[in-house]
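A.B. asks: turn this into a structure:
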Amino acid sequence: MTTTMPDRELPRTEPLDPAAIVEESVRLLLDRYVFPDVAAELAVLLRERLAAGAYRTQEPAELAERVTADLQSVNGDRHLRLIHHETPVPEGEGAATLALMRRRFDASLGGVPRLELLEGGVAVLELGPAFFPVDWAAETFGPALALASRAEALVLDLRGNRGGDPDTVAFVCSYLLDERTHLNTMHWREGGRTLTAESWSLPYVPGPRFGGSKPLYVLTGPGTFSAAEECAYDLQQLGRAVIVGEPSGGGAHPREGYTVHPNLEVSVSTGRAVNPVSGTNWEGTGVQPDVPVPAAEALDRAVELARERLTALSSS
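C.D. replies: The predicted model follows:
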């Protein structure tokens, strides 16, 4: 006896209107992209490609791939993308990104998958897969950093952290410094205007700090991106941490997302980071490690360095 199973109902997608999506992407670029001259160049390129039929498809994933390739063809900005979402996402500025971040937060122990004290007083703290919005992250990051404050040395693992909220970067750095410190300056573009905002570590954190003097090592790799790169870069430029691993992904421009179709989100870089020490950032180059090793070996190497440093300190 055989039973005929009903066809599985697949998620429905709204019919694509590539022309409308491209035109809305152009409008957002011209209004919000941090580099107006590049935005104008990209506007011409996307409209030329649209007229040539390059975006003629009814597959959202295919359209996203084609448009993203063109968006990144001028200056290689990896935050500049048309993102395809398998599951329909909410409308509104930042709504798609926030919904995805919430799912990842709930599935990752609040972004603290590992906190461990190793032999010799070396703690390992992994933060990932993102620097979640600070009003969420404080719930988990704060207690984890407070616990790690008891260690003699700390290894902060950001190899799988894809970025997130710059305010969370300041929150994390606040536990790793002794006093209020200028971390970064952001130059934002909004409605054709340029706005400037400085980022500082906090004068107060809930719980004890690890502080600004004990040995600190930060692990990076190709999977370290955006706000996670800022955390590593800020601490490196301040001379606070030793970076161990491989160069990071190279995305220094904070971005905002705009839903332009139930399954498509335009990601536009709306800001530019300028470090107060270096006067520049890690865009395109990534954060360069002080101790270059394959990312897979970075933890073992950092723990080895931490133990060597603690031994040297105890004998001095």
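A.B. asks: contacts, neighbours, all on C-alpha from now
C.D. replies: Noted.
A.B. asks: and the next helix or strand past the helix or strand in which Leu154 is found?
C.D. replies: Element membership of Leu154 [criterion: DSSP states H and E] is strand 153-157. Following strand 153-157 in sequence order, the next helix or strand is helix 166-175 (DSSP H and E).
A.B. asks: helices and strands around that following helix, which ones?
C.D. replies: The contact analysis (3 or more Cα pairs under 8 Å, 6 or more residues apart in numbering; DSSP states H and E) places helix 166-175 against helix 134-148, strand 193-200, helix 227-237.
A.B. asks: in the shortest one, what's buried?
C.D. replies: It stands for strand 193-200. Neighbour-count burial for strand 193-200 flags 199-200 (criterion: 16 or more other Cα atoms under 10 Å).
A.B. asks: that strand: what's the following helix or strand?
C.D. replies: Next element after strand 193-200 (DSSP H and E): strand 216-220.
A.B. asks: can you give me the angle that following strand makes with helix 227-237?
C.D. replies: 140 degrees (axes from the mean of the first three to the mean of the last three Cα atoms, to 10 degrees).
A.B. asks: return the most buried member of the helices and strands packed on helix 166-175.
C.D. replies: Neighbour counts (mean count of other Cα atoms under 10 Å) averaged over each of those peak at helix 227-237, with a mean of 25.
A.B. asks: other SSEs contacting that helix?
C.D. replies: Going by 3+ Cα pairs under 8 Å, 6+ apart, helix 227-237 lies up against helix 166-175, strand 242-245.
A.B. asks: quick one on the thing from earlier: how big is the angle separating the strand holding Leu154 from strand 216-220?
C.D. replies: 20 degrees.
A.B. asks: what lies in contact with strand 153-157?
C.D. replies: Residues from elsewhere that reach strand 153-157 (Cα atoms under 8 Å, 6 or more residues apart in numbering): 121-127, 148, 214-220, 299, 302-303, 306, 310.
A.B. asks: another sequence for comparison is provided below:
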Amino acid sequence: MREVDVGTEPTILVTGVNGQVGYELLRSLQGLGRVVACDRSMLDLSDLERVRSVVRELKPTIIVNPAAYTAVDKAETDIDAARRMNADVPRVFAEEAARSGATLIHYSTDYVFDGTKDGAYAETDPTNPQNVYGLTKLEGEQAIAATGCAHLILRTSWVYGRRGKNFLLTMLKLAEERSELRVVADQVGAPTWANTIAASTAHIVAQGLASRDDDWWRSRSGIYHLASGGETSWCGFAQAIFSIAKNGAGPAVIPIPASDYPVPAARPGNSRLSTRKVSEAFGLHLPTWDEALRLCLAA
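C.D. replies: Below is the predicted model of the structure:
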């Protein structure tokens, strides 16, 4: 493990720091405590007993866990690996948090819903995942809640950034190779910049640490939706990327129905998430998806 900021307590353990959200978290959380960064080479999350021993050794005040199995289509046949990362690992972190009195911040997904609702999903809406990825993420949520630890589960959607594998980087790459792209236009959601997620998390952590009260975390424990404002389709997202990054000179974007782009894992047609609860609880002002995209591309 690599200690990024050596100082006094609190200790903040961050997993998945080479991923797009973890990478941003590592920067956003600086100055809030002793940040201990774990990547795969430092902590093999598939070794659950090792996870337990590391948490007990470090005695973190807060565990921030963005690590996940996110290969949505591959998960359909790699079920055990997806469940280990998305359900078993969060359960172990939560059990250890409950044992030690730490707080767990964990990230989930819009894919816990089936996408049939007419309007934005609230945290209280029934879940009904349509693919293995969504199912295992839901199992992780349930496992965390069952331990009784102080926790925040932050559901987000359509995450992108300037590193890793995501829709933004795929579109920018394809723009150099093709003059025309066919992109799904009947799935709707809010693209969410990884930096928005990390900055919002840091905002919440700062409030919790400033309170110096364990009951602050426990009284706010639960599920929150954390995503950009507004909505668009994958097609609209692609068009916006080229409009901003290429000044409109990118490839032609042809809208198609999801049925014309078959993939192993079903995706929800509606991924819109209501963020009223997180905004009211923590005073967050979340940018619209297009505002955040401009900031990301300008970075």
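A.B. asks: quick check: TM-score for this pair?
C.D. replies: Between these two chains, after superposing, the TM-score reads 0.30 (TM-score structural alignment, normalised by the length of the second structure); 127 aligned residues with a Cα RMSD of 4.9 Å.
A.B. asks: want to throw the helices and strands packed on helix 166-175 of the first structure into TSV with distance to Leu46 of the first structure?
C.D. replies: Converted to TSV, those look like this (distance: least, Cα to Cα, whole Å):
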stretch	distance to Leu46 of the first structure
helix 134-148	36
strand 193-200	23
helix 227-237	28
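A.B. asks: of all those, which lies closest to Asp31 of the first structure?
C.D. replies: Proximity to Asp31 of the first structure (Cα to Cα) singles out strand 193-200 among these, at 9.0 Å.
A.B. asks: other SSEs contacting the closest one?
C.D. replies: Helices and strands touching strand 193-200 of the first structure, as assessed by 3+ Cα pairs under 8 Å, 6+ apart, comprise helix 166-175, strand 182-190.
A.B. asks: ok, and what's touching it?
C.D. replies: 167, 170, 180-189.
A.B. asks: quick one, which of these are buried?
C.D. replies: For the contacts of strand 193-200 of the first structure, buried by 16+ other Cα under 10 Å: 167, 170, 181-189.
A.B. asks: distance to Glu41 of the first structure for these - can I get that in TSV?
C.D. replies: Formatted as TSV, those follow (distance: Cα to Cα, whole Å):
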residue	distance to Glu41 of the first structure
Asp167	32
Ala170	34
Thr181	38
His182	34
Leu183	32
Asn184	29
Thr185	26
Met186	23
His187	21
Trp188	20
Arg189	17
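A.B. asks: widest-spaced pair of the residues you listed?
C.D. replies: Thr181 and Arg189 (24.7 Å).
A.B. asks: returning to that earlier point: so what angle separates the directions of the strand holding Leu154 of the first structure and helix 134-148?
C.D. replies: Using the same axes, to 10 degrees: strand 153-157 of the first structure against helix 134-148 is 150 degrees.
A.B. asks: and the gap between Gly22 of the second structure and Glu3 of the second structure?
C.D. replies: 15 Å (Cα to Cα, to the nearest Å).
A.B. asks: more crowded one of those two?
C.D. replies: Between Gly22 of the second structure and Glu3, counted using other Cα atoms under 10 Å, the more crowded position is Gly22 (25 against 12).
A.B. asks: thinking again about what came up before, of the contacts of strand 153-157 of the first structure, grab the buried ones for ChimeraX.
C.D. replies: Buried residues within those, by 16+ other Cα under 10 Å, are selected in ChimeraX with:
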select :122,123,124,125,126,127,148,214,215,216,217,218,219,220,299,302,303,306,310
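A.B. asks: now for Asp70 of the first structure, how many residues are close by?
C.D. replies: Residues near Asp70 of the first structure, counting by other Cα under 10 Å: 17.
A.B. asks: state whether it is indeed within a helix.
C.D. replies: Yes. Counting by DSSP: H, G, I helix; E, B strand; the rest coil, Asp70 of the first structure is found in a helix.
A.B. asks: OK, contacts around it?
C.D. replies: 42, 45-46.
A.B. asks: going by distance to Ala19 of the first structure, which of those wins?
C.D. replies: For the contacts of Asp70 of the first structure, the nearest to Ala19 of the first structure is Leu46 (10.0 Å; Cα to Cα).
A.B. asks: how about the contacts of strand 193-200 of the first structure, which pair is most distant?
C.D. replies: Largest separation among the contacts of strand 193-200 of the first structure by Cα to Cα: Arg180 and Arg189, giving 26.7 Å.
A.B. asks: show me what counts as buried in the helix or strand harbouring Arg91 of the second structure.
C.D. replies: Here Arg91 of the second structure, judged by DSSP H and E, is contained in helix 89-100. Buried residues in helix 89-100 of the second structure, counted by 16+ other Cα under 10 Å: 89-98.
A.B. asks: thinking again about what came up before, okay if I get the contacts of Asp70 of the first structure as CSV plus neighbour count, distance to Ala64 of the first structure and secondary structure?
C.D. replies: Formatted as CSV, these follow (neighbours: other Cα atoms under 10 Å; distance: Cα to Cα, whole Å; DSSP: H, G, I helix; E, B strand; the rest coil):
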residue, neighbour count, distance to Ala64 of the first structure, secondary structure
Leu42, 21, 15, helix
Leu45, 17, 16, helix
Leu46, 21, 13, helix
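A.B. asks: looking at those, which is nearest Ala61 of the first structure?
C.D. replies: Of all those, Leu46 has the smallest distance to Ala61 of the first structure: 17.2 Å, by Cα to Cα.
A.B. asks: and the gap between the closest one and Ala20 of the first structure?
C.D. replies: 12 Å.
A.B. asks: with Leu30 of the first structure instead?
C.D. replies: From Leu30 of the first structure to Ala20 of the first structure the distance is 15 Å (Cα to Cα).
A.B. asks: same question for Arg189 of the first structure.
C.D. replies: Distance from Arg189 of the first structure to Ala20 of the first structure, by Cα to Cα: 24 Å.
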